[in-house]
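Undergrad: Okay, sequence plus prediction incoming.
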Amino acid sequence: IIRPPGAGPEEEFLQKCVRCGECMRVCPTNGLQPMGLEGGLEALWTPWLVPRVGQCDYQCTLCGRVCPSGAIRPLTIDAKHEISIGKARFDRNRCIPWVGYARLSELKARWEDVNCAVCEEVCPVPTKAIRFNTFKLDAKREIRRPFVIEDLCIGCGYCEKVCPVAGEAAVRVEGRRGKIELPEEAPVPDIGQLFPKQVGRWRLLGKPTVYVGAKGLFEYIDGGAPPYLTFAFRWAAVAEYGDSGGQDKVKVDAWQFESSDGAFGAFATDAYGNPIDGVADRAFRYENYVWAWRGRYSLKGEPREGTPSAEAVTAFVRAVARNIPGPVTMPPSLVRRLPAEGLVAASVKFFHDKIILDNLYLAGEPIEENVFRLGRGIDAVAAEYKFPQGRGYRMLLIRYPSRQQAAQVARDFARYRETQWGEKSER
């Protein structure tokens, strides 16, 4: 059952809904329909979304605005975009590209283009909740198999509505079960004295800008936000400093996360160059760019205008780090398990989600499926090692909740290497 965005827990919704039909009358796509006996007698005539009839329009909040009983809470457009009313699922026995992939031996002999991408094309989520695993038959032929990024899917039903498969769609939205958490307006944090008003001859230019939550981060860095959201991002504060004796400007970012491990992961995602001491818990510098990690904060200093020196940028990051209270923080425990000999310090990446792994190219081949079953509750670290005579290798270390799960992933990866890369491995 897919309820309208703004509807609360099912029991509460059924108590408040008066079956007036106002929400269905104003629905611009006719996607809201009166329920029959699918939800039992107590749900009869209540509104539910039937995506095959019509999707939940991404820019529409009419149902909450006309509901007279409070069963559907009025929402702003931005608040609606934060709510997931369901999750899309692909039926691989009906989806055109997936069926084509199953007929791979036949396709190799007689190629038929089985690529269908309408679901991804119509997905209204800015970063696309539907993406593709691409299997290349040869230099000119490929099959793009769609899959859903669950953390991004809001259950709007656009994909199900336009699916060209006759009858039941090959991609269907399943309603959320249990309590639906409606987003509250996040308060702007008090950044206090995080940014000093003056560092040497440099002065703070105006009030720092603060970006709160996922919406704020998308506003700040647009499509670059998803990797950092996997680390439980809370807010980012951005300040600019100007040189009183010249035209140079420096920008300093301070991003707060829910945990020090999350902050380390975000810091490690960007950090590059050579390690520098005496700045924060850990820091790197490349030319006049500086990245640092301090407790639950990931910091960055960079030139904004002109050519400020590396020492000047470093001084700003150090000054902000000193304003963050607390003892020295240790890196995540999995990072501390990495062998020290030959380790390239700036290569260490700590993460939970495949979206980070996609940018690492650890194996020299794209790992398109989530064969390692990365996600919440899974810690992973990747690193590079270099030794004399040019020898080197890359390491991927993943910690699973149980030995059984780790063993199953190892078997899955061995099978993946055989089927996707043509490698043979001993099991």
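TA: That came through, no problem. Numbers count the residues shown, from 1 in each chain.

Undergrad: Please count neighbours and contacts with C-alpha atoms only from this point.
TA: OK.

Undergrad: check which helix or strand covers the residue nearest to Leu107 when sequence neighbours are not counted.
TA: The shortest distance from Leu107 to any non-neighbouring residue, by C-alpha to C-alpha, 6 or more residues apart in numbering, is to Gly100 (7.5 Å). Using DSSP states H and E, Gly100 sits within helix 96-102.

Undergrad: One more: Ile83?
TA: If you go by DSSP H and E, Ile83 is not part of any helix or strand.

Undergrad: Check the one 5 residues further on too.
TA: Element membership for Ala88, per DSSP H and E: strand 86-90.

Undergrad: just checking, what packs against that strand?
TA: strand 142-148, strand 171-175 (3 or more C-alpha pairs under 8 Å, 6 or more residues apart in numbering; DSSP states H and E).

Undergrad: Turn those strands into CSV, columns for mean neighbour count.
TA: Formatted as CSV, the helices and strands packed on strand 86-90 follow (neighbours: other C-alpha atoms under 10 Å):
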stretch, mean neighbour count
strand 142-148, 19
strand 171-175, 21
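
Undergrad: Could I get these in CSV, plus columns for distance to Gly40?
TA: Output for those, formatted as CSV (distance: least, C-alpha to C-alpha, whole Å):
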stretch, distance to Gly40
strand 142-148, 30
strand 171-175, 16
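
Undergrad: what about those, which gets the closest to Phe257?
TA: Nearest of the helices and strands packed on strand 86-90 to Phe257, taken as C-alpha to C-alpha: strand 142-148 at 25.8 Å.

Undergrad: Alongside the first one, take a look at this:
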Amino acid sequence: MPDPLTRRRFLLHAAGAGAAFAGALAALHAAWNGPLAYVGPDARRRGLIRPPGARAEEELLSRCIRCQRCAEVCETGAIRLLPSGSRLAGTPHLTPETSACDLCLRCGPACPTGALEPLASMAQARMGLAVVDKRLCVSHNGTGVCGACFTICPLKGKAIRQGTRNAPEVTGECVGCGLCEEACIVTDPKAGRAIRVRSERAWA
């Protein structure tokens, strides 16, 4: 008959190992299903893009009650809510490569807590900054003449200016709506569009 003390130690060890395994599974589940996995490494590099009028990150997270009203009033479907898996869950973000913000500015007034502030003009919507990859842009690399980003820009002549062959030059007046990215004719399998919005907000 086994020593009761030895059996007890075995059961305690097994219980501990089981708890550790369960913890590892939970961590793995979070890694695969949390916001960082949801957006992928490319989106992590570009930064977290919040809707127009978004307050500083910590204040936004404390004010946002995850009511989804901003997403409900967004007619273009640009505002999406982050899935479960971290403290970012249920908060709004944008993915310009699939659906850009048209700067209707309805999301701010719809927010009941001020996590998104109402804005008086498009120029106040500081979501990010468009960055041109001159290696991919056909107007810059000499393989064509485009101008799609300039044509669709709601702050035409201010946020984006054109050079030779319609080559775009982004200025500090860009608000990061992403319409240029959505309209870009270049779709590189690895690098994506020739013009992409980037944000200084980090995924957490």
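TA: Thanks, I have the structure now. These numbers come from a predicted model, not from an experiment.

Undergrad: With respect to Cys20 of the first structure, which of the helices and strands packed on strand 86-90 of the first structure lies nearest?
TA: strand 171-175 (22.3 Å).

Undergrad: Now do the equivalent of Pro34 of the first structure over in the second structure against Arg165 of the second structure, distance only.
TA: Under the alignment by TM-score structural alignment, Pro34 of the first structure pairs with Leu81 in the second structure. Separation of Leu81 of the second structure from Arg165 of the second structure (C-alpha to C-alpha, to the nearest Å): 39 Å.

Undergrad: try His13 of the second structure
TA: 71 Å.

Undergrad: before we move on, back to that, what's the burial count for the match of Pro34 of the first structure?
TA: Leu81 of the second structure: 17 surrounding residues under other C-alpha atoms under 10 Å.

Undergrad: so it makes contact with His93?
TA: Yes. Using C-alpha atoms under 8 Å, Leu81 of the second structure is in contact with His93, at 6.2 Å.

Undergrad: which residues touch the aligned partner of Val138 of the second structure in the first structure?
TA: Under the alignment (TM-score structural alignment), Val138 of the second structure maps onto Ile96 of the first structure. Going by C-alpha atoms under 8 Å, 6 or more residues apart in numbering, Ile96 of the first structure touches 114-116, 165.

Undergrad: My read is that Leu119 of the second structure contacts Gly108, right?
TA: Yes. Because the distance of 6.8 Å satisfies C-alpha under 8 Å, Leu119 of the second structure is recorded as touching Gly108.

Undergrad: Next, show the common contact partners of those two.
TA: In contact with both Leu119 of the second structure and Gly108: 52-53, using C-alpha under 8 Å, 6+ apart.

Undergrad: Show me which of the two is the more surrounded one.
TA: Set Leu119 of the second structure next to Gly108 and count neighbours by other C-alpha under 10 Å: Gly108 wins out with 23 against 16.

Undergrad: Helices of the second structure, start to end?
TA: Listed in chain order, the helices of the second structure (DSSP state H) span 4-33, 35-46, 57-63, 69-73, 107-110, 138-141, 148-152, 179-183.

Undergrad: Just the residues contacting the fifth one, thanks.
TA: Under the contact criterion C-alpha under 8 Å, 6+ apart, helix 107-110 of the second structure has outside partners 51-53, 69-71, 73-74, 114, 116-119.

Undergrad: If you count neighbours, what's buried in it?
TA: 107-110 (16 or more other C-alpha atoms under 10 Å).

Undergrad: And Arg186 of the second structure? What does it align with in the first structure?
TA: Quick fix: residue 186 of the second structure reads Val, not Arg. So Val186 of the second structure corresponds to Val165, using TM-score structural alignment.

Undergrad: same deal with Pro112 of the second structure?
TA: Taking TM-score structural alignment, Pro112 of the second structure has Pro68 as its aligned residue in the first structure.

Undergrad: neighbours around that match, how many?
TA: Other residues close to Pro68 of the first structure by other C-alpha under 10 Å number 16.

Undergrad: Now Leu179 of the second structure. Nearest residue, chain neighbours left out?
TA: That would be Ala100: by C-alpha to C-alpha, 6+ apart, it lies 5.1 Å from Leu179 of the second structure.

Undergrad: do Gly64 of the first structure as well
TA: Pro74 (4.0 Å).

Undergrad: what's the one you found in contact with, if anything?
TA: Contacts of Pro74 of the first structure by C-alpha under 8 Å, 6+ apart are 6, 61, 63-65.

Undergrad: Dump the contacts of helix 107-110 of the second structure into JSON lines; add distance to Asp133 of the second structure as well.
TA: As requested, the contacts of helix 107-110 of the second structure are exported to JSON lines (distance: C-alpha to C-alpha, whole Å):
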{"residue": "Pro51", "distance to Asp133 of the second structure": "24"}
{"residue": "Pro52", "distance to Asp133 of the second structure": "25"}
{"residue": "Gly53", "distance to Asp133 of the second structure": "27"}
{"residue": "Arg69", "distance to Asp133 of the second structure": "35"}
{"residue": "Cys70", "distance to Asp133 of the second structure": "31"}
{"residue": "Ala71", "distance to Asp133 of the second structure": "30"}
{"residue": "Val73", "distance to Asp133 of the second structure": "33"}
{"residue": "Cys74", "distance to Asp133 of the second structure": "29"}
{"residue": "Gly114", "distance to Asp133 of the second structure": "35"}
{"residue": "Leu116", "distance to Asp133 of the second structure": "31"}
{"residue": "Glu117", "distance to Asp133 of the second structure": "32"}
{"residue": "Pro118", "distance to Asp133 of the second structure": "32"}
{"residue": "Leu119", "distance to Asp133 of the second structure": "30"}
